[in-house]
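Trainee: Have a look at this prediction, sequence included:
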Amino acid sequence: MNYSVFFQNKYRYWFILALATYTYVNTAVCRVYDYFQMPIEWYQAYLSIILITLITWEWSRINQPFFERWFDGEKNIIKRLGLFFVFGLLGSIIFTCMIVVAFEHWVLHIPMSLDNPLKLTLTYTSLINLLFHLVNAVVFFMGKYKSKQLEAEELLRMNTQAQLQSIRSQINPHFLFNNLNVLSSLVLKDKEEANSFIEAFSKVYHYILRNQDKELIELQKEIEFLQPYVYLLQQRFPHSVELKTEIDERWKNTYVVPVALQMLVENAIKHNVLSSNRPLEIKIKANGTNDLEITNNLQPKLTKEPSSNIGLSNISQRYELITGKQIKVNSNEKEFKVSLPLIEVNAYESSNH
């Protein structure tokens, strides 16, 4: 970490000039020179203040790299800043005494005195040295805080990406297992139907491989993806599943989590009885609010299958990690409904620039 940001600032000489000017104006307004009977012209006083301020700054700037090398490491920060301040103070006092003596002898032509001029000048030197080192410490700790904050944000981002990758990896095995079982039975019974199934299966699987690493995807693409997926469902459960979509045009350009619809439909099939006499009705609707509603009628199985909680938990975690929003789950005696937040196009695109 660079500790020399403050003293090495490219605008330091402007800062020194501004501080010296401010100091002189205050001494002039308060008539300090008249009060202490100091025989000095205004430009001489102004020049001496500029010179002392400059030397105090430059002494610390030149010596700071040595203290950084001698007291490197997190444990030596306070010791380094403290000794750096003391060393800067001692050096600036010595230089100030030399300047005052030379000024009295060569400019004012008066005998050297330890009275008011030197005392006032040393007081100013001590105060500005303290000011410089306090600001330097503040700048240092602010930079350190910002650096730690950036590190924390980077760790959080990496952790989020790792969680997302772990969650996404849960999708493929579940999808493959169900459809490969259907395919194996079709190959033995009807080769032509098996070819059609393979074609639809390849489209669905290609969509999953191409889009599962994306954070969000357009709702229109998710709806199009359902067409070959519905065909796969019809092969698995002939005349037992009814899927209806009701999506207004205005919502088709919004975003959802990839493969969320497929997982919710699969989840509904897993936990309900399916038969041609009692088909499972699944409705996907977006026509009034900023949510996409996926609803199915409840006809639960008498023997519940052990749940791994991959479906809803997977979608919920991805929504929370990617958008900070949460899905809504509601159920009653007749139906089960999941509401997915629809992400506006502009909001999502702007967050990824």
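Mentor: Received it, and whenever you're ready, just let me know what you need.
Trainee: hey, let's count contacts and neighbours off CA atoms from now on
Mentor: Noted.
Trainee: And the strands in this structure?
Mentor: Assigned by DSSP state E, the chain shows strands spanning 217-218, 241-247, 255-256, 280-286, 291-297, 328-331, 335-341.
Trainee: and here's the other structure:
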Amino acid sequence: MQRYFIDNPTFRLLAPPVYGTLVYIQVLLAFDSAGELLENYFSQEQLLCILLTFLVFELNRLIIKILQQKSHVWKGRLRKQIISQLFFSLLSTALLVSSILSLYFSQLVGLSVFTVELLIFNLIFTITSVLYNLLYISVLYLGKENETKLREEQELKQKIEHELHRFKNEINPDFFYTSMESLISLLHKDLDLADEFIGKLAAVYRYVLSNRQTELVEINKELSIVNEFLNLLNHKYQNAISLKVQGKGQYWKQVKVIPGTLISLIECIVETTIVNTIQPLVIELYRDSDNYFVMETPLNDRLHLVVERKACINELQRAYSLYSNEPIVKMKAYDKLLIKIPEIKLIEEDNLTTK
């Protein structure tokens, strides 16, 4: 059960003396006798104010606790619950203050008429009761708002994780059917090439299946399986697809990607681009100056795009939002298509231990 400030022992012990002293000063100012504060600072009237503050705080706390336990009665009607809480708090506070003051002035002080004092003390402590309840209600609302935001964040995180899991486990059926057609063709032509083709196809699917539970892999590892993937595609496109990786190998060793990122991007590019021996597809992979790595291809769009692959960038963006706040950028510049993926770098343990 969540604990609020009203249950904090420090608040319950320290707040009454501080607030009671302030009430005592207000009472002296109300009766135009502030000079008594210096003459007799710690008087029995001050003790009375502290005692009343303590009792009023505890009474309001008790009423809040009782209404919390009876919250099922309101059936989610929070406004009625708050109104009832304020009503019972003000009524109980007025009865308590009137009773304590009547005993104090009649029994200890010996006064028979203390109407003005009663009105002033009741006014001060009813305002105190309202402030106490408003402070509790504001904290209550803030807590509920934070719980709602945390719940929304948790739901969003679960949704993103689901999208990530789905992205990593997605196997394009078109690629599978195309591969089967190529394999059947090779079986009739060359059994050795067919056997080699099966090995490469098995390697690609083994990579996809073995990395289902892996969050990130080195881009070098992804590139090694991309080469096998391109060899499979080139059986259909007659070696018209090639990949050129620019930059030093050390950089590509540091960068991490979600498993299947490059495969998905190449699929998206191939299925939305005209590819043949006359118009070969050269894919360049390099790093730019904005902490992105870029996949660049000649701009040669098909007239009819595959509907399922139009959303591939959006799927990839949802998956990457779990690791980076930077967006995936797809842009056309002159006669080039550029897809920019934000870098994901992890600090190596060796670097941490040496620092």
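Mentor: That came through, no problem. Predicted model, so just to flag it, every value in this text is computed and none were measured.
Trainee: Could you get me the TM-score between them?
Mentor: The pair, once superposed, lands on a TM-score of 0.81 when counted by TM-score structural alignment, normalised by the length of structure 1; 341 aligned residues with a CA RMSD of 3.4 Å.
Trainee: ok, back up a step: looking at the strands of structure 1, which is closest to Phe175 of structure 1?
Mentor: Taking CA to CA, strand 241-247 is the member of those nearest to Phe175 of structure 1, at 17.3 Å.
Trainee: distance from the closest one to structure 2 after superposition?
Mentor: Comparison of strand 241-247 of structure 1 with structure 2 after fitting gives an average deviation of 2.1 Å (mean CA distance after the TM-score superposition for structure 1).
Trainee: mind listing what's buried in that strand?
Mentor: 241, 247 (16 or more other CA atoms under 10 Å).
Trainee: So what touches that strand?
Mentor: 230, 233-234, 274-275, 279-287 (CA atoms under 8 Å, 6 or more residues apart in numbering).
Trainee: Just name the closest of these to Lys148 of structure 1, please.
Mentor: Closest to Lys148 of structure 1, out of all of the contacts of strand 241-247 of structure 1 and judged by CA to CA, is Ala286, at 43.4 Å.
Trainee: from memory that closest one sits against Arg250, does it?
Mentor: No - judged on CA atoms under 8 Å, Ala286 of structure 1 makes no contact with Arg250 at a distance of 9.3 Å.
Trainee: Compare these two (neighbour count), which wins?
Mentor: Neighbour count, other CA atoms under 10 Å: between Ala286 of structure 1 and Arg250, Ala286 has more, with 21 against 9.
Trainee: For the more buried one, give me its contacts.
Mentor: 246-248, 251, 292-293.
Trainee: just the strands of structure 1: most buried one?
Mentor: The highest mean neighbour count among the strands of structure 1 belongs to strand 255-256 (a mean of 24), with neighbours defined as mean count of other CA atoms under 10 Å.
Trainee: Which parts of stretch 8-21 of structure 1 count as buried, going by neighbours?
Mentor: 16-17, 19-21.
Trainee: Between all of these, which two are at the greatest distance?
Mentor: Ile16 and Thr21 (8.5 Å).
Trainee: shared neighbours, the two?
Mentor: Ile50.
Trainee: on that earlier part again, which of the buried residues of stretch 8-21 of structure 1 lies closest to Val86 of structure 1?
Mentor: Closest to Val86 of structure 1, out of all of these and judged by CA to CA, is Ile16, at 20.4 Å.
Trainee: Compute the distance between that closest one and Leu122 of structure 1, please.
Mentor: 17 Å (CA to CA, to the nearest Å).
Trainee: so who does Ala200 of structure 1 touch?
Mentor: So Ala200 of structure 1 contacts 228-229, 231-232 (CA under 8 Å, 6+ apart).
Trainee: what's the single longest helix in structure 2?
Mentor: Longest helix in structure 2, counting residues (DSSP state H): helix 115-169.
Trainee: Distance from it to the middle of the chain?
Mentor: 18 Å (CA atoms, centre = their mean, to the nearest Å).
Trainee: how far away is Asp290 of structure 2 from Glu58 of structure 2?
Mentor: Taking CA to CA, one finds Asp290 of structure 2 at 60 Å from Glu58 of structure 2.
Trainee: okay, these two: which has more neighbours?
Mentor: Glu58 (16 against 9).
Trainee: ok, and the closest non-adjacent residue to the more buried one?
Mentor: Distances taken as CA to CA, 6 or more residues apart in numbering place Arg12 nearest to Glu58 of structure 2, at 8.0 Å, with adjacent residues excluded.
Trainee: ditto for Ile82 of structure 2
Mentor: In space, Ile82 of structure 2 is closest to Ile137, 7.9 Å off (CA to CA, 6+ apart).
Trainee: which residue in structure 1 lines up with that neighbour?
Mentor: Per TM-score structural alignment, the equivalent position to Ile137 of structure 2 in structure 1 is Ala137.
Trainee: So what's the residue count around that match?
Mentor: A total of 19 residues lie near Ala137 of structure 1 under the criterion other CA under 10 Å.
Trainee: Hmm, Leu81 and it touching each other?
Mentor: Yes - between Ala137 of structure 1 and Leu81 there is a contact at 7.2 Å, judged by CA under 8 Å.
Trainee: Please enumerate the shared neighbours of the two.
Mentor: Common neighbours of Ala137 of structure 1 and Leu81 (CA under 8 Å, 6+ apart) do not exist.
Trainee: Now do the contacts for the closest residue to Glu320 of structure 1 other than its chain neighbours.
Mentor: Spatially, and ignoring its direct neighbours in sequence, Glu320 of structure 1 is nearest to Gln326 (5.7 Å; CA to CA, 6+ apart). Counting by CA under 8 Å, 6+ apart, Gln326 of structure 1 makes contact with 316, 319-320, 340-341.
Trainee: same check, this time on Leu338 of structure 2
Mentor: Going by CA under 8 Å, 6+ apart, Leu338 of structure 2 touches 294-297, 329-332.
Trainee: where along the stretch 1-150 of structure 1 do the helices fall?
Mentor: 12-29, 32-35, 42-70, 77-103, 116-168 (DSSP state H, counting those that start in this stretch).
Trainee: can you put those in TSV and add distance to Val5 of structure 1?
Mentor: Shown next, in TSV, are these (distance: least, CA to CA, whole Å):
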stretch	distance to Val5 of structure 1
helix 12-29	11
helix 32-35	35
helix 42-70	10
helix 77-103	14
helix 116-168	8
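Trainee: Val182 of structure 1 is nearest to which of the ones you listed?
Mentor: Here helix 116-168 is closest among the helices of the stretch 1-150 of structure 1 (CA to CA), at 23.4 Å.
Trainee: Alright, I will stop here.
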